[in-house]
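Undergrad: This is a predicted model, with the sequence first.
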Amino acid sequence: MSSTTDRIKGLANEAAGTLKQGVGKATGNTRLQAEGKVQELKGEAQQTLGKVKDGVRNAAGRI
């Protein structure tokens, strides 16, 4: 995946995870809260991967 794709998917996963956590909290569903947290963390990791890819590409371009 490209760095942009990683970042977009990461943002989407973070948003979905945050929403799941909120719904889980509002309904008292701890399983949904946990799933939301996992999805949010997955999104953060995807965004970080996209940033790393950008950094590597930029560093390679300067060599």
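TA: Yes, it's here.

Undergrad: going forward, measure contacts and count neighbours with C-alpha atoms only.
TA: Fine.

Undergrad: So for the longest helix seen in the chain, what gets flagged as buried?
TA: As assigned by DSSP state H, the longest helix anywhere in the chain is helix 30-62. Neighbour-count burial for helix 30-62, counted by 16 or more other CA atoms under 10 Å, picks out 32-51, 53.

Undergrad: One more to weigh against that first structure:
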Amino acid sequence: MTMGDTIKHAGEEAVGKAKEAAGRATDDPELQAEGRGDQASADVKQTGDKLKDAAHDITGR
């Protein structure tokens, strides 16, 4: 995994948080849900990144 992926996935999570907050502020449940979905997607990607890093640490490849 590259540092670029880490930054990209963290950025996706931040965008999701912003969308969720904007949805709350404007009383837009669809935007809130989209933001939560973006955050969940970013969390899955970040978990995958962590697993790849752990596997690399164990195998050295």
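TA: Great, that's in hand. What you see is a predicted model; the values in this text were computed from it and never measured.

Undergrad: where does the TM-score land?
TA: Overlay of the two chains. TM-score (TM-score structural alignment, normalised by the length of structure 2): 0.88; 60 aligned residues with a CA RMSD of 1.2 Å.

Undergrad: Quickly note the distance from the residue most central in space within structure 2 to K8 of structure 2.
TA: By CA atoms, centre = their mean, structure 2 has its centre lying nearest to A42, at 1.9 Å. Between A42 of structure 2 and K8 of structure 2 the distance is 9 Å, computed by CA to CA, to the nearest Å.

Undergrad: try R36 of structure 2
TA: Separation of R36 of structure 2 from K8 of structure 2 (CA to CA) stands at 17 Å.

Undergrad: Over to G23 of structure 2?
TA: Separation of G23 of structure 2 from K8 of structure 2 (CA to CA): 22 Å.

Undergrad: ok, the two, which is more surrounded?
TA: Counted by other CA atoms under 10 Å, G23 of structure 2 and K8 do not tie: G23 has more neighbours, with 18 against 15.
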